[in-house]
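Asker: Predicted model and sequence follow; I will ask about them next.
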Amino acid sequence: MAEPDMLDDEDYPAYTMGRAAEIIGCSPDFLRRLGDAKLIEPCRSDGGHRRYSRYQLRLAARARELADGGTDLAAACRIIILEDQLEEALRQNGQLENR
């Protein structure tokens, strides 16, 4: 049985490629292309299969949203990386202000 902290860990690689693609509503090839574009780097199981975390699924879902809207995949990946960096900077800034 999985440890409780694994169930709450958004970085735990719990989803197979097939299940991740099903959740996002994309093809496994789309997920591979996101890996090639360095947006998400899936973990590998002992058997070498790709495994995705909830955090990675959120990034992939955002990439799909942008791509469905007509944004080039490379541009979509760059936008998502910048959005993620901004969110992290705002989080850190908020922590510093609360000190």
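Answerer: Alright, I've got the coordinates.

Asker: Only C-alpha atoms from now on, for both contacts and neighbour counts.
Answerer: Will do.

Asker: how many other residues sit next to residue 48?
Answerer: Around residue 48 sit 8 other residues, with neighbours defined as other C-alpha atoms under 10 Å.

Asker: Distance of it relative to residue 26?
Answerer: For residue 48, the distance to residue 26 equals 21 Å [C-alpha to C-alpha, to the nearest Å].

Asker: One more: residue 88?
Answerer: For residue 88, the distance to residue 26 under the criterion C-alpha to C-alpha works out to 27 Å.

Asker: These two - which one has more neighbours?
Answerer: The residue with more neighbours, out of residue 88 and residue 26 and counting by other C-alpha under 10 Å, is residue 26; that gives 15 against 12.

Asker: which SS state does that one fall under?
Answerer: Going by DSSP: H, G, I helix; E, B strand; the rest coil, the secondary structure assigned to residue 26 is coil.

Asker: who's in contact with the residue most central in space within the chain?
Answerer: For the chain, the residue sitting closest to the mean C-alpha position, by C-alpha atoms, centre = their mean, is residue 56 at 1.7 Å. Counting by C-alpha atoms under 8 Å, 6 or more residues apart in numbering, residue 56 makes contact with 11, 40, 42.

Asker: Below is an additional structure, to be compared with the one above:
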Amino acid sequence: MAAYFVHQLLTWIKGFEQTSRVVQRSEDTPLYSIAVAADLAGLPQATLRLYERKGLIRPARTDGGTRRYSEDDLARIRQVAALQGDGVNLAGIGMVLNLQGENEVLRREIADAAADGESSRRE
């Protein structure tokens, strides 16, 4: 009798393993509604709407127009809030974020050029 239950349990586990897969999501996958995102960021929903109106964040939208925020969006929201907390106004925050984006692009280009130079030296 015990062997039967062990067999049933193992069959169930095997079936469960085959049907349950861990879903891998990237940091830019839009998951959170504005209410959840505001709660996670510790800010009012109106603040997130203001940040969007000022062009500081760009949440994804569903077909119905509902905002959806990703982990990347939340990180940016926290960064904007921190800069605002340090006394930087929203226009200044926009400039800071744009310069950071440009800096990141330039760093990637330099790294790519260095990698290309190194690979051509090996040949």
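Answerer: Sure thing, it's come through. Please read all numbers here as calculations on a predicted model, not as lab measurements.

Asker: Please work out the TM-score for the two chains.
Answerer: Laid over one another, the chains give 0.83 as their TM-score (TM-score structural alignment, normalised by the length of the first structure), with 97 aligned residues with a C-alpha RMSD of 2.1 Å.

Asker: coming back round to it: residue in the second structure paired with the residue nearest to the centre of the first structure?
Answerer: Correspondence of residue 56 of the first structure to the second structure, assessed by TM-score structural alignment: residue 73.

Asker: now do residue 29 of the first structure
Answerer: Residue 29 of the first structure maps onto residue 46 in the second structure, with residues paired by TM-score structural alignment.

Asker: Tell me how far its match lies from residue 37 of the second structure.
Answerer: Residue 46 of the second structure sits 12 Å away from residue 37 of the second structure, going by C-alpha to C-alpha.

Asker: re earlier: let me know the closest of the contacts of residue 56 of the first structure to residue 1 of the first structure.
Answerer: Comparing those against residue 1 of the first structure with C-alpha to C-alpha picks out residue 11 as the nearest, at 18.1 Å.

Asker: which ones are touching the counterpart of residue 31 of the second structure in the first structure?
Answerer: Alignment note (TM-score structural alignment): residue 31 of the second structure maps to residue 14 of the first structure. Neighbouring residues of residue 14 of the first structure by C-alpha under 8 Å, 6+ apart: 51, 52, 53, 54.

Asker: The first one sits in which helix or strand?
Answerer: Here residue 51 of the first structure is covered by strand 50-52, with elements defined by DSSP states H and E.

Asker: Count the residues that sit near residue 25 of the second structure.
Answerer: 11.

Asker: er, residue 48 of the second structure actually
Answerer: The criterion is other C-alpha under 10 Å. On that basis, residue 48 of the second structure has 23 neighbouring residues.

Asker: In contact with the residue nearest to it when sequence neighbours are not counted, which residues are there?
Answerer: Spatial nearest neighbour of residue 48 of the second structure, excluding adjacent residues (C-alpha to C-alpha, 6 or more residues apart in numbering): residue 38 at 6.9 Å. For residue 38 of the second structure, the residues meeting the contact criterion (C-alpha under 8 Å, 6+ apart) are 44, 45, 48.

Asker: Would you tell me which one of those residues comes nearest to residue 109 of the second structure?
Answerer: When the contacts of residue 38 of the second structure are compared against residue 109 of the second structure (criterion: C-alpha to C-alpha), the nearest one is residue 48, at 32.2 Å.

Asker: buried sites along the helix or strand hosting that closest one?
Answerer: Using DSSP H and E, the secondary-structure element containing residue 48 of the second structure is helix 45-53. The neighbour-count check on helix 45-53 of the second structure (16 or more other C-alpha atoms under 10 Å) flags 48, 49, 51 as buried.
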